[in-house]
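J.: sharing a sequence plus its predicted fold:
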Amino acid sequence: MSNDPIFETLTPSQFITFTIPNSINHPCYLHTPSIRVAVLDSPVGAAADDLPKVAAMIVPDQRETDWNFCTESGHVQLLFNSPNLSRLILIGNDLPPNPEPSVYIRPPDTDTMDREKLEDELQPLVMALHPKVCFRKGLPEPLFLTYEDDVLYRVIIARFVGPFVGEFVVEDVEIEINCDSSKKLRRRLRFKRMPNLIQSQVPLIPDIGDGEFATELTLDSLRKMKHTKFHVDTTVLVQPYLTPMVSGLLLISSHLNERIQLGFTPRALCLGVGGGALLTFLNSQLGFQVVGVEADDAVLSAAKQYFGLNNEKSIKLIVGDAIDMIQTNSSQVNFDIFDAKFDVVMVDLDSSEAGNGNSAPPPEFVQKSVFQSVRLLLHDHGVLIINVVPVDEVFYMKLVEELKDAFHKVYEIDVGNQDNFVIVATLSPTFSSNDHDNGFLKRLRYVIQGGYMDSIVEL
């Protein structure tokens, strides 16, 4: 294996897995007779004058058949999580290819010195999987990454396969918040094609039956209690970018308040539904009529079954390609599908290409023709709000410039991490009124937590 020329050079997007006998037999990490090794080269080549950055990761115990670690799409996302990485090597136990485990409980932390000893034993293997160019200036220093997430306990409660998104799961999780003692319960939607991306999540509320007493409110103990039932809380938004998206309504709050006073119900078009948290919130907390467009009917079934999304008169759900649909219907005066114009179009579409990492919106959305179609769907004082996870700075700048060409003003809201932004594009000048005169703005400030409304900046 160390002499295999296939590993001597970097080949964009090359993905190879193999097994070798386990000579280490570590009690916590590598304890199967064989170990599985997966090697992925980045789709983005390193600059000619730079030494490639190569890293290895030991698969966490009990996560070997987790989609994050046993699929190529999961491997791609792990690679993109580390900036400028040219090759990622995963090393883990060789287990049968079972479905993602239904229950996961985080094992206790291992001793740091013990882990460092294991990494030392794996160094020859990792060095053998470095491309030749890495030795140009001497022996490289093997780099080991660690994987950490917030999940303490996870149980998969439903599995689906959709014709568009493929296999996905609905799962209940117990997570730790800010590495302190506080813990929260969440219901999540996760796709196999992008397993590290949480597509949707909502708070999970346990309803403890009569006669039951929970000595510790862990998800594991709650599930073991005979009469415990769970429901979701749709009155708050916990997905990090959803609150900033709703905060963008501040820019047209006076327009919305005026329409409400005239007897009109505000209307929102949501491109991308997922679990439906945004649609339900706009409807129940802010009084919008909502139309949601989702590419896969299986996702809508999961949203209605497990995330509290109701397909009622005030929430209309449509199955189809969102981009094709807005371009087709914006040119029709009668609006066969959408019925009428909207006050806001909210875009929560991610790229379907796992090779792009976690990115949004898809490249095909960033076109003049699409933005012109959106304009035709909006009222004169309407607004377009987009969840943006840019592939790179060039993509982001192109998006902003295209929006500036099509709309009156473009604004940015920083979600609070380096990768996520919310972009707001208005069709006309905004005007403001104070909270005393604006009932909609009062309501918006009441239901939205955090200071996102005060952090909107014009680009």
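T.: Right, received. Where do you want to start?
J.: could you use CA atoms for every contact and neighbour count after this?
T.: Noted.
J.: secondary structure element for the residue lying closest to L185 once chain neighbours are set aside?
T.: Distances taken as C-alpha to C-alpha, 6 or more residues apart in numbering place E174 nearest to L185, at 4.6 Å, with adjacent residues excluded. Remark: E174 resides in strand 166-176, with elements defined by DSSP states H and E.
J.: gap between the next helix or strand after that strand and the chain center?
T.: Following strand 166-176 in sequence order, the next helix or strand is strand 183-191 (DSSP H and E). With C-alpha atoms, centre = their mean, to the nearest Å as the basis, strand 183-191 stands 12 Å off its chain's centre.
J.: right, and the helix or strand after strand 183-191?
T.: Downstream of strand 183-191 (by DSSP H and E), the next one is strand 198-207.
J.: packing partners for that next one?
T.: Counting contacts by 3 or more C-alpha pairs under 8 Å, 6 or more residues apart in numbering; DSSP states H and E, strand 198-207 is packed against strand 183-191, strand 229-232, helix 277-286.
J.: structure B:
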Amino acid sequence: MPSIPFLSYEDDVIRSTPVEKLIGPSAGEMLVEDVEIDRSPMSPELRRRLRFKKMPNLVQTQVRLLPESVDAALIRPEIGSLVHPYLSHMVSTLFLISPAISDAFLSGSPPWVLCVGVGGGPLLMSLRCHLGLRVLGVEADDVVLSTARRHFGLVESEFLKIVIGDGIEFIKNYAMEISESKLFHAIMVDLDEADPMSGVGAPPLEFLEKSVLLGARRALHPDGILVVNTISSIKDIYARMIEILRSFFSELYELEVENGENCVVVATSSPIGSITKEMKHGHIFEKLKQLSCDRFIDSMRKI
């Protein structure tokens, strides 16, 4: 059996303060903690993190904490905080379908994005609050969802909805029950393998089953994309995943994350075609630029 290294988070933590310990039906024991990150000697950065006991060295969610006022001791989570290493990379992939997203806005019907795996919810809040997209999240553990609401700034609304359930089953069954007008412009999958010793990491192997990928393809808009956060310590597993995705989708793109652990894979419903100069001056590009996600666009490569 291969040796599986623990995934590690930044080791420049000055101090850690437990906020709450909880137990969820799917996630098991979990810890919410506030940590100070040594970003500079004069002004350490304060973040809130969620970790699961079954994967103690992997940070499930982290958001930046901001003071309520200059003098106040109170702090609040930054809305749509994208400090987690790979989230900005996932958001940046929307540039590939920026013309389709812009067309949807112009038609008066902002596009929907499906987020499978909510965690603390910073990805969902960023898509909704900063990009103006409509978001549907699927979270397996109601305790994780409650924690996201209380500690990480997740706020549901008419255009940000969350359902409790198995995300993989949701993808498999969704397209059988909806009309073409309710297709997703993007499906973003951020799910970990339940067994941390399997070497798979993310996504779970059952996500790659034919029925699931067919469901994802059917649930996507004709110009939509499937965006998957991947972690694997075994190269053959990653290569097999790419081979399977290639058989269901039109094109594949890859975006490696600087931490050396995550890699974001994008599968498209239709050929993207060439990236034009106009796309880098469009509405979506400007929104991505405001989030500092534009710096990852040129790193996306077709595979």
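T.: Great, that's in hand. Note that the structure is a prediction, hence the values are computed from the model and not measured.
J.: what's the TM-score here?
T.: Once superposed, the chains reach a TM-score of 0.92 (TM-score structural alignment, normalised by the length of structure 2), with 300 aligned residues with a C-alpha RMSD of 2.3 Å.
J.: sorry, back to before: tabulate the helices and strands packed on strand 198-207 of structure 1 (a markdown table), appending distance to D296 of structure 1.
T.: Below are those laid out as a markdown table (distance: least, C-alpha to C-alpha, whole Å):
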| stretch | distance to D296 of structure 1 |
| --- | --- |
| strand 183-191 | 12 |
| strand 229-232 | 22 |
| helix 277-286 | 16 |
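J.: quick one, which of the ones you listed is nearest to I198 of structure 1?
T.: Nearest to I198 of structure 1 among those is strand 183-191 (5.4 Å), distances taken as C-alpha to C-alpha.
J.: ok so, going back, how far away is the residue nearest to L185 of structure 1 from V155 of structure 1?
T.: 9 Å (C-alpha to C-alpha, to the nearest Å).
J.: check R223 of structure 1 too.
T.: 10 Å.
J.: what residues are up against the corresponding residue of structure 2 for R193 of structure 1?
T.: Correspondence of R193 of structure 1 to structure 2, assessed by TM-score structural alignment: K54. Each residue near K54 of structure 2 by C-alpha atoms under 8 Å, 6 or more residues apart in numbering is listed here: G28, E29, P196.
J.: filter the residues you listed by whether they're kept in structure 1.
T.: Checking the contacts of K54 of structure 2 against structure 1 (both residues aligned by TM-score structural alignment, their matches' C-alpha atoms under 8 Å), the contacts still present are G28, E29, P196.
J.: okay, the lengthiest helix in structure 1 sits on what stretch of structure 2?
T.: Longest helix in structure 1, counting residues (DSSP state H): helix 112-128. Under TM-score structural alignment, there is no match for helix 112-128 of structure 1 anywhere in structure 2.
J.: can you tell me what I413 of structure 1 aligns to in structure 2?
T.: I413 of structure 1 maps onto L255 in structure 2, by TM-score structural alignment.
J.: give me the mean deviation of the helix or strand encompassing its match from structure 1.
T.: For L255 of structure 2, the host element (DSSP H and E) is strand 251-256. Superposed on structure 1, strand 251-256 of structure 2 shows a mean distance of 0.4 Å to its aligned residues (mean C-alpha distance after the TM-score superposition for structure 1).
J.: after that strand comes which helix or strand?
T.: Next along from strand 251-256 of structure 2, by DSSP H and E: strand 262-268.
J.: give me the buried positions along the very next helix or strand once past that next one.
T.: Using DSSP H and E, the helix or strand that follows strand 262-268 of structure 2 in sequence is helix 283-290. Of the residues in helix 283-290 of structure 2, I284, F285, E286, K287, L288 count as buried by neighbour count, 16 or more other C-alpha atoms under 10 Å.
J.: of those, just say which sits nearest to D141 of structure 2.
T.: Set against D141 of structure 2, the nearest of these by C-alpha to C-alpha is L288 (30.2 Å).
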